[in-house]
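In: For reference, the sequence and a predicted model appear below.
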Amino acid sequence: MENIQAAAIWITGIPASGKTTLSMMLKDYFQKKNMSTIILDGDEIRKTLSKDLGFSPEDRKEHNRRVIEIAKLLVKNGIITIVPLISPYREIRKFARKEIPNFVEVYTKASIEECIKRDPKGLYKKAMAGEIQNMTGLQSPYEEPQNPELVLDTEKHSKEECLEMILSKLKELGYLSN
């Protein structure tokens, strides 16, 4: 039977790069193994704990800070915490790494052109029509991670291959064992 040490799997990337898809696959994998896991979805948290925040750089940092605090508590209580969050600034991801025990940064890399094609939530279409301001990757910058534990090129690899790469990395880092 596989065992996992509680960790925060922080999945960062521009919108439509594959964060949510991989998060759901990871959660399904862990749940099938009867492992305590949760997804801290940035969009869902914005509807509740961060509904007072917009998308300015300051508000994005505060939203991320709130998610970091929740993730820290969950990991300390033995729960595998999957965090699919754009988290566009290196500074905030560095802070997350410092604050959260067993932090694993996964970068879902895809070109802006590919993400515009995917656009499952219609965000790029709205941003290009002027309906959304400060869209990460278009009007607002995304600072690529400098030293993530894993870079997943979601244009070159299938979602199943990406899942296997995450699980392999967790084993390599000692968080997942057989």
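Out: Now that the structure is in, tell me what you want to look at.

In: use CA for all of it now, contacts and neighbours both
Out: Fine.

In: For Ala6, give its distance to Leu150.
Out: 18 Å (Cα to Cα, to the nearest Å).

In: So which of these two has more stuff around it?
Out: Ala6 (22 against 18; other Cα atoms under 10 Å).

In: what's the spacing between the more buried one and His157?
Out: From Ala6 to His157 the distance is 26 Å (Cα to Cα).

In: same deal with Ala8?
Out: For Ala8, the distance to His157 - Cα to Cα - is 23 Å.

In: alright, now check it against this:
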Amino acid sequence: MSIHDKILWLLGPTSAGKSTIASALEEQLRKTYDFPAVHWDGDHIRNMFGPKFDFSAKNRLKVVQTLAALAQVSSSAGIITIVSALTAHDDARQFIQATLPNLILCYVHCSIDQCIERDPKGLYRRAAAGEIKTVIGYNSVYNPPAHPRVNLDTSRQSVPECVDILAKLAIHP
């Protein structure tokens, strides 16, 4: 694994801070270290393809497969690649681990109460109202990954602290 072909995959429950940390990391790698970096986000993929990707298990896996394909392309081009996505199911996790040899798995989490308090997309509020039936971590279990390389607890670590931890991993061989 060279410096620029790393793929940092941030996974965890909705509203744990994955996208916020990933965006800040991308900016720090570019501006502070002058390294090429790109951030691929599960929500962006879902928005790009619209209703084609609903929240079924099958389509959640398709989103992960799409993100993995994009990550492979950008990583092969020598760009440090950051992915932020729920990646809640074992089949998706096994897929990225088998497909991406330069993967650094980063588990981003906090308490469910903090996720509900943050809730920038209103998903937990809508789940509580019965409008959404599949908010993983709320009305179905989010199982933590078995062996992440990095474990970021956003109830104890600030965004800058998380970014510093990940930046060190990204820039060192």
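Out: Looks like it arrived, so ask away. Worth saying up front: this structure is predicted, and the values here are computed from it rather than measured.

In: Just the TM-score for the two chains, thanks.
Out: For this chain pair, the superposition-based TM-score is 0.91 by TM-score structural alignment, normalised by the length of the second structure; 171 aligned residues with a Cα RMSD of 1.8 Å.

In: thinking again about what came up before, which one's more surrounded, Ala8 and His157 of the first structure?
Out: In this view Ala8 of the first structure and His157 are compared by other Cα under 10 Å, and Ala8 has more residues nearby, 28 against 12.

In: Counterpart of that one over in the second structure?
Out: Alignment note (TM-score structural alignment): Ala8 of the first structure maps to Ile7 of the second structure.

In: Its match against Ser84, yeah?
Out: No - using Cα atoms under 8 Å as the test, Ile7 of the second structure is too far from Ser84 to be in contact (10.7 Å).

In: Give the buried residues for stretch 56-76 of the first structure.
Out: 60-65, 67-68, 71-72, 74-75 (16 or more other Cα atoms under 10 Å).

In: ditto for stretch 146-155 of the second structure
Out: 148, 150, 152-154.

In: could the residues you listed go into a markdown table alongside secondary structure and distance to Arg125 of the second structure?
Out: Converted to a markdown table, those look like this (DSSP: H, G, I helix; E, B strand; the rest coil; distance: Cα to Cα, whole Å):
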| residue | secondary structure | distance to Arg125 of the second structure |
| --- | --- | --- |
| Pro148 | coil | 29 |
| Val150 | strand | 29 |
| Leu152 | strand | 25 |
| Asp153 | strand | 23 |
| Thr154 | coil | 21 |
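
In: quick one: which of the residues you listed is nearest to Pro173 of the second structure?
Out: The closest of these to Pro173 of the second structure turns out to be Val150 (Cα to Cα; 15.9 Å).

In: what separates the aligned partner of the closest one in the first structure from Lys51 of the first structure, distance-wise?
Out: Val150 of the second structure maps onto Leu150 in the first structure, with residues paired by TM-score structural alignment. Separation of Leu150 of the first structure from Lys51 of the first structure (Cα to Cα) stands at 31 Å.

In: Likewise for Met25 of the first structure?
Out: For Met25 of the first structure relative to Lys51 of the first structure (Cα to Cα), the value is 27 Å.

In: Pick out whichever of the two has more residues nearby.
Out: Ranked by neighbour count (other Cα under 10 Å), Met25 of the first structure and Lys51 place Met25 first, with 15 against 12.

In: part of a helix, is that one?
Out: Yes - applying DSSP: H, G, I helix; E, B strand; the rest coil, one finds Met25 of the first structure inside a helix.

In: Now do the contacts for it.
Out: Counting by Cα atoms under 8 Å, 6 or more residues apart in numbering, Met25 of the first structure touches Leu163.

In: Spit out the contact partners of the match of Ala8 of the first structure.
Out: Ile7 of the second structure neighbours (Cα under 8 Å, 6+ apart): 71, 75, 80-83, 100, 102-104.

In: can you pull the contacts of the residue minimising distance to the centre of the second structure?
Out: Nearest to the mean C-alpha position of the second structure, by Cα atoms, centre = their mean, lies Ser84 at 2.1 Å. Residues near Ser84 of the second structure by Cα under 8 Å, 6+ apart: 9-11, 18-19, 22, 39-42.

In: can you map out the helices along the second structure?
Out: 18-31, 42-49, 57-76, 90-99, 112-118, 123-128, 159-171 (DSSP state H).

In: Dump those into CSV; add distance to Asn143 of the second structure as well.
Out: Shown next, in CSV, are those (distance: least, Cα to Cα, whole Å):
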stretch, distance to Asn143 of the second structure
helix 18-31, 16
helix 42-49, 18
helix 57-76, 15
helix 90-99, 9
helix 112-118, 13
helix 123-128, 18
helix 159-171, 21
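
In: Val141 of the second structure: which of these is closest?
Out: helix 112-118 (10.7 Å).

In: list the helices and strands the lengthiest strand in the first structure packs on?
Out: Of all the segments assigned as strand in the first structure under DSSP state E, the longest by residue count is strand 103-109. Helices and strands touching strand 103-109 of the first structure, as assessed by 3 or more Cα pairs under 8 Å, 6 or more residues apart in numbering; DSSP states H and E, comprise strand 8-12, helix 90-99, strand 150-153.
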